[in-house]
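[1] just the structure for this:
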Amino acid sequence: MNPEDSDHVFREWQQDADGVWNRRAARTIAVATDGTPSGHGGGRGAADAEVLLLRGVDVQDPSHTWWFTPGGGIDEGESARAAAVRELFEESGLRVGLDDLVGPVAVRSASFPYFGRPCRQDEVFYYVPITGHNDVHTGGWTAVERASVTELRWWRLCDLAGTSETVYPPALPELVRVLVTDGWDGTRLTIS
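    Modelled structure (predicted):
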């Protein structure tokens, strides 16, 4: 895909009067555990938990990379929960049901450059415990994802918490630790 094909890249975005492109998005915090996927604690210890992340790359500056959770835009008429399930499958091959998602556990509004344009994305995050360790694949990636994402892999939480690499959202390691250790308490956090 040609990164300059802005009509294709931004087909699901809306441009505000201020020139910023925006969309609503749903993301998953997929965590491999040894317990049952209840979202209420138990199972693998927090240090051994593994979080599924993708490595993004700035198509304008390939030296600028970061890690982020699976997810993407919410289609017209689609619920945030359904979008999270769809995006997780498209980006990783993992199949989960709507009832497997816990939350939403967090929300955030993020501003960032994307394919050379200023963007704002309002995101809702769901926690999804994955029993055992599951193989993932990139066969469902779109042309846009193939141009802007270079890797998909499981991160051990202890490694994620100690990395010098950029991770979005920055609060992710602590949020995962709490979810794995204590479960979700029903509070939807606003994170940056």
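
[2] only C-alpha atoms from now on, for both contacts and neighbour counts.
    Will do.

[3] contacts only, for residue 21.
    Taking CA atoms under 8 Å, 6 or more residues apart in numbering, we find residue 21 in contact with 13-15, 117-120.

[4] now swap in residue 49 and tell me
    31-33, 156-157, 180.

[5] export the contacts of residue 21 as JSON lines, with columns for secondary structure.
    Below are these laid out as JSON lines (DSSP: H, G, I helix; E, B strand; the rest coil):
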{"residue": "13", "secondary structure": "coil"}
{"residue": "14", "secondary structure": "strand"}
{"residue": "15", "secondary structure": "strand"}
{"residue": "117", "secondary structure": "strand"}
{"residue": "118", "secondary structure": "strand"}
{"residue": "119", "secondary structure": "strand"}
{"residue": "120", "secondary structure": "strand"}
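
[6] quick one: which of the residues you listed is nearest residue 74?
    Using CA to CA, residue 13 is the member of these that lies nearest residue 74, at 10.0 Å.

[7] ok, back up a step: can you put the contacts of residue 21 in JSON lines and add neighbour count and distance to residue 72?
    Below are these laid out as JSON lines (neighbours: other CA atoms under 10 Å; distance: CA to CA, whole Å):
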{"residue": "13", "neighbour count": "17", "distance to residue 72": "11"}
{"residue": "14", "neighbour count": "15", "distance to residue 72": "14"}
{"residue": "15", "neighbour count": "14", "distance to residue 72": "17"}
{"residue": "117", "neighbour count": "12", "distance to residue 72": "17"}
{"residue": "118", "neighbour count": "15", "distance to residue 72": "17"}
{"residue": "119", "neighbour count": "20", "distance to residue 72": "13"}
{"residue": "120", "neighbour count": "20", "distance to residue 72": "13"}
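
[8] here is the second sequence; please produce its structure so I can put it next to the first one:
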Amino acid sequence: MSPSGEVLLLCDQDPGRPGDLRWGTIGGEVDAGETHQQAAVRELFEEIGLRVGPERLTAAFHRDEREFSYDGRLYLGDSTFFGLALPRDVEVSFEHLEEAEVGNVFEARWWTPEEVRADGRLVAPDLPEIMTLAIAAVAQHERNHA
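    Have a look, this model is predicted:
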């Protein structure tokens, strides 16, 4: 989250549906032996090239399960969300994407919940609400660690 209350989202596509672009959070699966927090730190590096310590993350503020399809296969996702305060001018790099993500992740952009709702290209219909929870979690984390 930026100091002005925006959330950094990624624009990607499902390789099974080329050209169907959608905005979503940074994240991915938990590898064997990892905690959700360790996976979040790893995914930040893989997806935007950012190295941070786990202490910079908020406590988990949201969890959900949902079915989704990717590259023609159906999955049951179990998502745990963390927040992270970032400067708006943070340098983003796609150099460390996993092989399956190369060519399917296109852009990182700062959004308010209202802006992304108006855009309508959401990876999940409740993305704006999750963003609002992230903003509150980061604000609380910053107050607790000031």
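
[9] from the contacts of residue 49 of the first structure, which land in helices?
    Taking DSSP state H as the definition of helices, those contribute 157, 180.

[10] now do the strands in the second structure.
    7-13, 21-24, 62-70, 73-81, 105-111 (DSSP state E).

[11] distance to residue 89 of the second structure for those - can I get that in TSV?
    What follows is the strands of the second structure, written out as TSV (distance: least, CA to CA, whole Å):
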stretch	distance to residue 89 of the second structure
strand 7-13	11
strand 21-24	19
strand 62-70	26
strand 73-81	22
strand 105-111	10
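
[12] residue 48 of the second structure: which of these is closest?
    Evaluated over the strands of the second structure, closeness to residue 48 of the second structure peaks at strand 105-111, with 8.1 Å, by CA to CA.

[13] longest helix of the first structure?
    helix 80-92.

[14] what's near enough to touch the counterpart of residue 148 of the first structure in the second structure?
    Superposed on the second structure with TM-score structural alignment, residue 148 of the first structure falls opposite residue 104. Counting by CA under 8 Å, 6+ apart, residue 104 of the second structure touches 12-15.

[15] which of those residues are buried?
    Among the contacts of residue 104 of the second structure, the ones that count as buried by 16 or more other CA atoms under 10 Å are 12-14.

[16] buried set for stretch 86-97 of the first structure?
    86-94, 96.

[17] follow-up on the earlier one: among the contacts of residue 49 of the first structure, which pair sits farthest apart?
    Between any two of the contacts of residue 49 of the first structure (CA to CA), the greatest distance is 12.4 Å, for 156 and 180.

[18] just want to know which of these two has more residues nearby.
    residue 180 (26 against 18; other CA atoms under 10 Å).

[19] translate that one into the numbering of the second structure.
    Per TM-score structural alignment, the equivalent position to residue 180 of the first structure in the second structure is residue 135.

[20] gap between residue 91 of the first structure and residue 127 of the first structure?
    According to CA to CA, to the nearest Å, residue 91 of the first structure and residue 127 of the first structure sit 16 Å apart.

[21] do the same with residue 141 of the first structure
    22 Å.

[22] who has more neighbours, the two?
    When neighbours are counted by other CA under 10 Å, residue 141 of the first structure and residue 127 differ, and residue 127 comes out ahead with 26 against 17.

[23] wait, doesn't the match of residue 180 of the first structure sit right on residue 1?
    Yes: with contact defined as CA atoms under 8 Å, residue 135 of the second structure reaches residue 1; the gap is 6.3 Å.

[24] for the first structure, which residue is closest to the average position?
    Centroid check for the first structure by CA atoms, centre = their mean gives residue 69 as the closest residue, at 2.3 Å.
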